[in-house]
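1. the following block contains a protein sequence and its predicted model.
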Amino acid sequence: MKVERACIYPKDIQRITGRSERYGRKLLNDIKAYLGKSSHQFITVQEFSEYTGIEESIVLEYL
């Protein structure tokens, strides 16, 4: 059984989008604000996919 991560990090966003890690941190903060999450809470792959419009299967390939 393959274990997949449930949350996404700035480095993952950097690999997916080709943008900087700083952009990844900013995007995660934007998603947290949009969803009303606190700074200590994580963003899941599903939430990231819904916000960006990138299919979940594509995101999981990069993790």
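-> That came through fine.
2. CA only for contacts and neighbour counts going forward, please
-> Will do.
3. which stretches in the chain count as helices?
-> Under the criterion DSSP state H, helices of the chain are mapped to 10-17, 21-35, 45-52, 56-62.
4. then this one, side by side with the first:
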Amino acid sequence: MKLHTICIDTKQASIVLGKSISHARTIIRAIKDSHKKKSYQPVTIKEFCDYMDLPYEEVFNMVNNINEASTSKSA
């Protein structure tokens, strides 16, 4: 069984959003501020998706390199 990442970092956020790393860093910092997190505390994918109003499952799959076609199995 493969373990999946539940947190998102700046580089991953920049890829998901299609924005620069500096822009993603600003967003991650804003999310941490809104959740009153310390600088060393990670941002979860759920927190990121809630803040950016993005679909959780799609972002989770992107961050964890999960191909949706391979996860849906026909019965």
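-> Yes, it's here. Remember, predicted model here, so these are calculated numbers, not experimental data.
5. quick one: TM-score?
-> Scored by TM-score structural alignment, normalised by the length of structure 1, the superposition of the two chains gives a TM-score of 0.91; 63 aligned residues with a CA RMSD of 0.9 Å.
6. quick revisit: among the helices of structure 1, which comes closest to Val3 of structure 1?
-> helix 56-62 (11.3 Å; CA to CA).
7. mean deviation of that closest one from structure 2?
-> On superposition with structure 2, the mean distance recorded for helix 56-62 of structure 1 (mean CA distance after the TM-score superposition for structure 1) is 1.1 Å.
8. what comes up buried for that helix?
-> Within helix 56-62 of structure 1, the residues that qualify as buried are Val59, Leu60, counting by 16 or more other CA atoms under 10 Å.
9. just to revisit the earlier point, in JSON lines: the helices of structure 1, plus distance to Met1 of structure 1.
-> Shown next, in JSON lines, are these (distance: least, CA to CA, whole Å):
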{"stretch": "helix 10-17", "distance to Met1 of structure 1": "22"}
{"stretch": "helix 21-35", "distance to Met1 of structure 1": "29"}
{"stretch": "helix 45-52", "distance to Met1 of structure 1": "19"}
{"stretch": "helix 56-62", "distance to Met1 of structure 1": "15"}
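10. which one of these lies nearest to Glu4 of structure 1?
-> helix 56-62 (7.9 Å).
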